[in-house]
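Chemist: only geometry, no sequence info:
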């Protein structure tokens, strides 16, 4: 393991094992020359519920003698705290050198570490044991989980808004009529969730600019939304959450500096400065699914009004999943934990992981997902703008170093772009709305 000097860099994530325990995975980058490497500091601060720490050395070109001593010190510190340290490296020679130190345990990969710490067959190398394929929404319910249909004379258990209720047997109806009714109800619920925010923004604008009625306020919102290609809900949220202009005659944001759009290297076909949020989030999801090698996933953004995560883009997930997880709070799911801990959370097996509350687990399993990776979209200040999650039909393995690095890059680039978008494009739309509203006076 050879390379150049430097303090090094570290990326962290949580790999949750079947049953609820987890690994605190530190992906080290750059030569490890001593205790000042960022990975060693990160390794001593594991997230709650992690029973072991893994330092992945796949992207470390060199570990010096001082670096080895620092690793031994880190291992002893963790041991005193009741935890253990594992070092993951595929470098056979380097691994043998590290293994000569009695305090260090060496494995070939993070996946192998997950197997050693209680995830047999799920995260280790090789195909693992045969696991029945998850049932898709159109199939009968799996044992202990709600099915999509009911048998005559039986009651149906359904999960809705985080609670479980019992309903009477469903009345038979033509499949196309059921589909139409479900679609209509879903649209009505979506409208009911969005309408209060739009109405609140209308009220703010009506009072601020002394507009004749709420129709005039809606016209202002709609015009600026279309002119700057900003979603109406996004613009309404900005009206509600951003402090009012100091005067009605001047600029809303005087002296504001317009910044250049940060690059989106993971989506070379997009022009970052002119792309809209929908295009960027579609590219985020597409690239994340490609890296994680799956066809199911979703992107959520943090609602600036409530702080909840809200689904913005999705692929391969059924309507029931989308309705159930339309809004996610601060616990009960892997995406909520990723947002709260500001680190990726990998769930190796949804069926057994305690990160999910029971209604959420049932909804995810019913959609055909047995494993997931939830990566936060983070701005440089550490604020989370959203989460991208990939879902998998079988329990998943820990990500490789290259996969983890690629998803982290997607998350950080997207976070920076979203921050720029809200501070530039959305504020441009607000300035436009402010100018138009002032002319009503």
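Modeler: Received the coordinates, thanks. Quantities reported herein were computed from a predicted structural model and do not represent experimental measurements. Residues are numbered from 1 along each chain as shown.

Chemist: When you work out contacts or count neighbours from here on, use the C-alpha atoms and nothing else.
Modeler: Will do.

Chemist: Surely residue 180 is in a helix?
Modeler: Yes - the assignment for residue 180 by DSSP: H, G, I helix; E, B strand; the rest coil puts it in a helix.

Chemist: now residue 380: how far from residue 357?
Modeler: 31 Å (Cα to Cα, to the nearest Å).

Chemist: And residue 374, by the same measure?
Modeler: Relative to residue 357, and taking Cα to Cα, residue 374 is found at 16 Å.

Chemist: For these two, indicate the residue with more neighbours.
Modeler: Neighbours per residue (other Cα atoms under 10 Å) separate residue 374 from residue 357, with residue 374 holding more: 28 against 13.

Chemist: now for the strand or helix carrying that one, which elements pack on it?
Modeler: Using DSSP states H and E, residue 374 maps to strand 371-378. Helices and strands touching strand 371-378, by 3 or more Cα pairs under 8 Å, 6 or more residues apart in numbering; DSSP states H and E, are helix 334-341, strand 344-347, strand 384-392, helix 401-438.

Chemist: tell me the most buried of those?
Modeler: strand 344-347 (a mean of 29; mean count of other Cα atoms under 10 Å).

Chemist: what's it in contact with?
Modeler: Outside of strand 344-347, the residues within contact range by Cα atoms under 8 Å, 6 or more residues apart in numbering are 12-17, 334-335, 337-338, 353, 371-376, 396, 398.

Chemist: The structure to be compared is supplied as follows:
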């Protein structure tokens, strides 16, 4: 399988240009977060996604935006602790990108309830990256999920990582009004996000 241009076609065969998008949910006032998530899914050619914000009081991640997941999966991952079997928990703990091309064969998931829930929802692969603001603090984790597994050589994590960096720039300094643009690798699509 060749790497496709970001946003050209998801691994499930649906195109975002054709407005084939899974249902999206965000916390009230989370329009910018939802736009960043949608852009990340498109950039990675993924099928699902979540944005989780770090809760320092509970030392966990909490979902603040999602796209494509049924309620039972969102309920299972609504609060993710460091010992949860998931790429987002690993990204939280390691503070670095975690990419799993086949969750069924990954040590993170084998024999866990998280694996069963993700497979039931149609997830076969995942990419999580921490969102770290300019003061070095972890804001949360951005994750995209795929319906089909793939080999490491078949996936380029760079486009999704660029979205995460732009999103972190939007959040830096806690400014009430900030905008940023994301341009895909071909420079053909620009999205502007505004944080309220």
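Modeler: Okay, I see it. None of the values given here were measured: they were computed from a predicted structure.

Chemist: so what's the residue nearest in space to the middle of the second structure up against?
Modeler: By Cα atoms, centre = their mean, the second structure has its centre lying nearest to residue 143, at 2.2 Å. Applying Cα under 8 Å, 6+ apart to residue 143 of the second structure gives the contacts 49, 50, 51, 87, 88, 126, 127, 128, 129.

Chemist: Where in the first structure does stretch 96-108 of the second structure fall?
Modeler: Here stretch 96-108 of the second structure aligns to the first structure at residues 343-355, judged by TM-score structural alignment.

Chemist: Please apply the same query to stretch 69-81 of the second structure.
Modeler: Going by TM-score structural alignment: stretch 69-81 of the second structure matches residues 317-329.

Chemist: Any buried residues in the matching stretch, and which?
Modeler: Buried residues in stretch 317-329 of the first structure, counted by 16 or more other Cα atoms under 10 Å: 317, 318, 320, 321, 322, 323, 324, 325, 326, 327, 328, 329.

Chemist: out of those residues, which are inside strands?
Modeler: Assigned to strands by DSSP state E, the following of these qualify: 327, 328.

Chemist: how about CSV for the buried residues of stretch 317-329 of the first structure, with distance to residue 204 of the first structure added?
Modeler: As requested, these are exported to CSV (distance: Cα to Cα, whole Å):
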residue, distance to residue 204 of the first structure
317, 37
318, 37
320, 34
321, 34
322, 31
323, 29
324, 31
325, 29
326, 26
327, 25
328, 27
329, 26
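
Chemist: residue ranges for the strands of the stretch 151-300 of the first structure, please.
Modeler: Assigned by DSSP state E, counting those that start in this stretch, the stretch 151-300 of the first structure shows strands spanning 156-160, 163-167, 296-302.

Chemist: how about TSV for those, with mean neighbour count and distance to residue 346 of the first structure added?
Modeler: Output for the strands of the stretch 151-300 of the first structure, formatted as TSV (neighbours: other Cα atoms under 10 Å; distance: least, Cα to Cα, whole Å):
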stretch	mean neighbour count	distance to residue 346 of the first structure
strand 156-160	17	24
strand 163-167	10	25
strand 296-302	24	14
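
Chemist: what's the closest of these to residue 194 of the first structure?
Modeler: strand 296-302 (14.7 Å; Cα to Cα).

Chemist: Not counting its own residues, what contacts the helix or strand just after the closest one?
Modeler: Where DSSP H and E defines the elements, the next helix or strand beyond strand 296-302 of the first structure is strand 309-315. Residues external to strand 309-315 of the first structure that are found in contact with it (Cα under 8 Å, 6+ apart): 278, 281-282, 285, 295-303, 322, 325-329, 336, 386-387.

Chemist: Quick one: average offset of strand 309-315 of the first structure versus the second structure, please.
Modeler: Superposed on the second structure, strand 309-315 of the first structure shows a mean distance to its aligned partners of 0.8 Å (mean Cα distance after the TM-score superposition for the first structure).

Chemist: what about the helices in the stretch 151-300 of the first structure?
Modeler: 175-208, 214-227, 232-241, 277-292 (DSSP state H, counting those that start in this stretch).

Chemist: how about CSV for those helices, with mean neighbour count added?
Modeler: Putting those into CSV (neighbours: other Cα atoms under 10 Å) gives the following:
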stretch, mean neighbour count
helix 175-208, 14
helix 214-227, 18
helix 232-241, 18
helix 277-292, 20
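
Chemist: Format the ones you listed as TSV; extra columns: distance to residue 56 of the first structure.
Modeler: Below are the helices of the stretch 151-300 of the first structure laid out as TSV (distance: least, Cα to Cα, whole Å):
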stretch	distance to residue 56 of the first structure
helix 175-208	43
helix 214-227	46
helix 232-241	39
helix 277-292	18
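
Chemist: Select, out of those helices, the one closest to residue 79 of the first structure.
Modeler: Comparing the helices of the stretch 151-300 of the first structure by Cα to Cα, helix 277-292 comes nearest, at 33.1 Å.

Chemist: closest one to residue 66 of the first structure among the helices of the stretch 151-300 of the first structure?
Modeler: helix 277-292 (35.0 Å).

Chemist: contacts for the closest one?
Modeler: 230, 266-267, 270, 295-299, 312-314, 388, 390, 399, 403, 406-407, 410, 414, 418, 421.

Chemist: returning to what we had before: please tell me which residues of the second structure the strand holding residue 374 of the first structure aligns onto.
Modeler: So strand 371-378 of the first structure sits over residues 125-132 in the second structure, by TM-score structural alignment.

Chemist: what residues does the matching stretch touch?
Modeler: Residues outside stretch 125-132 of the second structure that contact it (Cα under 8 Å, 6+ apart): 87-88, 91-92, 95-103, 138-150, 157, 161, 164-165, 167-168.

Chemist: I'd like to know how many residues surround residue 231 of the first structure.
Modeler: There are 17 residues near residue 231 of the first structure, going by other Cα under 10 Å.

Chemist: unless I'm mixing things up, it is touching residue 225, no?
Modeler: Yes - taking Cα atoms under 8 Å as the definition, residue 231 of the first structure is a contact partner of residue 225 at 6.0 Å.
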